[in-house]
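Colleague: Return a 3D structure for these sequence lines:
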Amino acid sequence: MSGDSLKLFSFRGKSRILHLTWLAFFICFFAWFNHAPLLMAIADSLSLSSQQVKTLLILNVALTIPARIIVGMLTDKYGPRRTYSALLLVGSVPCFIFALADSFAAAALSRFLLGFVGAAFVIGIRMVSEWFPARQLGTAEGIYGGWGNFGSAAGAMSLPAVALVFGGEDGWRYAVGLTGVLCVVYGCIYYFSVTDTPKGATYFKPKKMGAMEVTSPGDLVLLLVMRLPLYAALALLTWKLSGEAGLLSGFWATIIYSGLGLLYLLDVRKSFSVNREMLTTPPEPLLRYKFKQVAVLNLLYFITFGSELAVISMLPLFFSETFTLSPVMAGLLGSSYAVMNLLARPAGGLISDRCGRKATLLVLVAGLAAGYCVMSQIGDNWPLFLAVATTMGCAFFVQASSGAVFAMVPLIKRRLTGQIAGMTGAYGNVGAVCFLTVLSLVSYQTFFLVIAATAAVGFAALFLLEEPQGHMAEVMPDGSVSLIDVA
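Modeller: Predicted structure coming up:
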């Protein structure tokens, strides 16, 4: 397998698995954002206030943070084939609930549950890593992430037309329901069309479930520290729902805060339980990995994908207010940022494969910081074409950086790839929550500068990252050690 080239336009062998998997991710994102292009029709049909619409947007991403952690664990335990198929089938249910919703409460519940579909990304990271050798992995993961991510843009382009075909007040319901049907159909297709590994290869699973395994006491402490921002982001979402949105009373907000604190303590307890043997009998040096690699990649994805989600959310409004454009034109120009994913994310993975993981990230993150600094200077005195060109240039560095991050994630510890991808992916959502909160407090110019400053911190942290070299080791079922090339 490792000797084969990546035949992108083939539908055989590992290329077939790649295409089937990015399409699964595409459909998940198509369903996850099925509300976005239909919001005006949905608001009219359900008589929603502007505040209720904003609440739906928050609820749509709230569950994705913990879901990526859970789905990562399930992927490592049960394999990506079963996990992806199950997620597609289960994810169809909230699509149907939303399509049939006749009140804000029903719509809010379904949008909250649909956040689980947003965790689909981490499943394919493990699947692709099982099928592609290290020298092609960045390119393959970039194609998976970039082309799959386009599902949200495809929904924005096609779902309004579907709603118009059915027509009437319920046109949006048929369009949303169709995304649920797609999930059911493709969930069955995926289950019967793929295998977790190439024939004869071993699928390595974690020794224990419930928390991530680490290989040193210091790494256990770092793991617990890195868990804190995930809970903090959920607390921040609670604050937004109870404050700005007014969806939660002070009593229920307090209950949620207390619950999050209790969950973190249980997380700490479970982490110690899973790693108890390591604390008493450290593993052999060959079987260890450095959790600092995961921590740095978490921070980088917080910056890259976090800023991408935040900027995509605000860019149409930014163009509209800065250049006095119509909503349609502002939305069209704003979409240029997301469309770059088709090329930029695979490019980030490809450059990583050719030029080295760490060197690529250093260059791309520096470009990202510079890009946001330039975007902070955009004003109404700029030619519109120059503002759009600057935005697309910045988008390239942002999305290529995301591709470069996940070119390295699968090269840390094979049996934990789902959990590592889940944690790193969750940090992307944490970044979006934090940056959008910053945006609610400051001007557009300051917002871009805050992202640039955060990127400078990420650039400094990159010097702690180690280039993957040699092999990572996993224990076979018969007790022998298997060496997996990461160079």
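Colleague: rest of the way, CA atoms for contacts and neighbours
Modeller: OK.
Colleague: Sketch out the helices for the stretch 301-450 of the chain, chain order is fine.
Modeller: Secondary structure of the stretch 301-450 of the chain (DSSP state H, counting those that start in this stretch): helices located at 327-339, 341-355, 357-375, 384-408, 417-439, 444-461.
Colleague: Just send those back as CSV, with mean neighbour count and distance to residue 190 too.
Modeller: Conversion of the helices of the stretch 301-450 of the chain to CSV gives the following (neighbours: other Cα atoms under 10 Å; distance: least, Cα to Cα, whole Å):
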stretch, mean neighbour count, distance to residue 190
helix 327-339, 18, 26
helix 341-355, 24, 22
helix 357-375, 21, 31
helix 384-408, 24, 23
helix 417-439, 26, 18
helix 444-461, 20, 37
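Colleague: nearest to residue 31, of these?
Modeller: Taking Cα to Cα, helix 327-339 is the member of these nearest to residue 31, at 16.8 Å.
Colleague: thinking again about what came up before, out of the helices of the stretch 301-450 of the chain, which is closest to residue 71?
Modeller: helix 417-439 (7.0 Å).
Colleague: quick one on the thing from earlier: would you mind saying which of the helices of the stretch 301-450 of the chain lies nearest residue 240?
Modeller: helix 417-439 (8.7 Å).
Colleague: In which helix or strand does the closest residue to residue 53 other than its chain neighbours reside?
Modeller: Leaving aside its sequence neighbours, residue 53 sits nearest to residue 43 (Cα to Cα, 6 or more residues apart in numbering; 7.0 Å). Taking DSSP states H and E as the criterion, residue 43 maps to helix 39-46.
Colleague: who does that helix touch, helix- and strand-wise?
Modeller: With contacts defined as 3 or more Cα pairs under 8 Å, 6 or more residues apart in numbering; DSSP states H and E, helix 39-46 has no helix or strand neighbours.
Colleague: Here is the second sequence; please produce its structure so I can put it next to the first one:
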Amino acid sequence: MCQYWTSRMFTKEVAGTANSIVGGWGNLGGGVTQIVMGSALFPLFKTIFADKENPASAAWRTVCIVPAVVAFVWGFILMKISDDCPKGNYSKLKKSGDMPDVSASASFRSGAMNLNTWILFLQYGCCFGVELTMNNLAASYFSEKYGAKTEVAAAIASIFGWMNLFARGLGGFSSDKMNEKLGMRGRLIVQSVTLVAEGVLVFVFANAPSLAASVTVMVFFSIFVQAAEGSTYGIVPYVNPPVTGSIAGIVGAGGNVGAVCFGLGFRQFEDEMKAFTLMGSCIIVSGLLSLFVCIKGHSGLVFGQDSDEVKKSRETTLQIPVPDEEANN
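Modeller: From the prediction side, this is the model:
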């Protein structure tokens, strides 16, 4: 929903940057929440409930309520102070006839029937799904393979999430810049390069000879993972603009599906090297799927050309209007 709202509030030419910053900082917020809950609120409430039979249990149950309350309050504030899109709220636009009334089922059906949606679904599963997988296993991986202490391993693993400060935004920004020069072909180039580089770095990460080398590779691996996430949502608003919400939702679900699949892979293989090999191979193949992305009116990675309307829109949308000299005199 958040990515759809961002897509509606910003023109498609900067959708990559807008979506990626919002998504990246949203993911970062999850890590910050864990730190605040575990390092600040939990000790505080443990002290408050010191006279309880099980203070730790009571404190943790209470702490878990805090994010829910914050989310509810913030959601209520958004309902009161924000608009659905730059032109206002959907209810008023539908009443005035400025916005067609499309049913949710028709919107979802239209988005689901588009092949590009499912290619992006798979690609997002191979970047955001990989991020979720690494968040779950990185600490234990460093501890078991290199003998790092639990605290040290957890601190090192957190680096993966902290890359969200800039890496996802970098992917979206790069997608927008390439769009200015090459149109959709530029966006697809960024998408392919980030995914293939991510897949290659999985193999390098799994074969790192030392903890220091592994951490160094992980930093670059994480950057490409999150850059691919950002570039994915630079493409989403173009697939079928009237049903962007449904497409954004389907693509977003790909991340969770990818995490489940890769997580099962690591459980099934006793040898983690086999699991990393499978994951890296899937990521590289997903990057090559960009060859089959074909969006009406836009150039593909190999075939097709941008329509005249698309070229004109790209050239004029972000131009700064020149003041009319006669009007100023």
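Colleague: The residue nearest to residue 53 of structure 1 pairs with which position in structure 2?
Modeller: Following TM-score structural alignment, no counterpart is assigned to residue 43 of structure 1 within structure 2.
Colleague: can you check residue 328 of structure 1 too?
Modeller: Using TM-score structural alignment, residue 328 of structure 1 sits opposite residue 151 in structure 2.
Colleague: Can you tell me how far the spatially most central residue of structure 1 is from residue 66 of structure 1?
Modeller: Nearest residue to the geometric centre of structure 1 (Cα atoms, centre = their mean): residue 425, 4.4 Å. For residue 425 of structure 1, the distance to residue 66 of structure 1 equals 10 Å [Cα to Cα, to the nearest Å].
Colleague: thinking again about what came up before, residue 206 of structure 1: which of the helices of the stretch 301-450 of structure 1 is closest?
Modeller: helix 417-439 (9.6 Å).
Colleague: where in structure 2 is the aligned partner of that closest one, by residue range?
Modeller: Counting by TM-score structural alignment, helix 417-439 of structure 1 corresponds to residues 244-266.
Colleague: again with stretch 227-237 of structure 1
Modeller: Residues of structure 2 matching stretch 227-237 of structure 1: none, counting by TM-score structural alignment.
Colleague: what about that stretch, distance to the chain center?
Modeller: The chain centroid and the centroid of stretch 227-237 of structure 1 are separated by 16 Å under Cα atoms, centre = their mean, to the nearest Å.
Colleague: which residues touch the nearest residue to residue 272 of structure 2 once chain neighbours are set aside?
Modeller: Nearest non-adjacent residue to residue 272 of structure 2, counting by Cα to Cα, 6+ apart: residue 266, 6.4 Å away. By Cα atoms under 8 Å, 6 or more residues apart in numbering, the contact list for residue 266 of structure 2 reads 272, 275-276.
Colleague: could I get those residues as TSV with distance to residue 236 of structure 2?
Modeller: Output for the contacts of residue 266 of structure 2, formatted as TSV (distance: Cα to Cα, whole Å):
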residue	distance to residue 236 of structure 2
272	33
275	29
276	28
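Colleague: ok, and these in structure 1?
Modeller: Among the contacts of residue 266 of structure 2, the ones still in contact in structure 1 (both residues aligned by TM-score structural alignment, their matches' Cα atoms under 8 Å) are 272, 275.
Colleague: Can you tell me which of the contacts of residue 266 of structure 2 is closest to residue 166 of structure 2?
Modeller: Nearest to residue 166 of structure 2 among these, with distances taken as Cα to Cα, is residue 276, at 25.4 Å.
Colleague: surely that closest one meets residue 207?
Modeller: No: contact criterion Cα atoms under 8 Å: residue 276 of structure 2 and residue 207 do not qualify, at 9.6 Å.
Colleague: What's the separation between residue 174 of structure 2 and residue 232 of structure 2?
Modeller: Taken as Cα to Cα, the span from residue 174 of structure 2 to residue 232 of structure 2 is 11 Å.
Colleague: And for residue 3 of structure 2?
Modeller: From residue 3 of structure 2 to residue 232 of structure 2 the distance is 11 Å (Cα to Cα).
Colleague: sorry, back to before: would you mind getting the average deviation of the match of helix 417-439 of structure 1 from structure 1?
Modeller: Here stretch 244-266 of structure 2, set against structure 1 after superposition, deviates by a mean of 0.8 Å using mean Cα distance after the TM-score superposition for structure 1.
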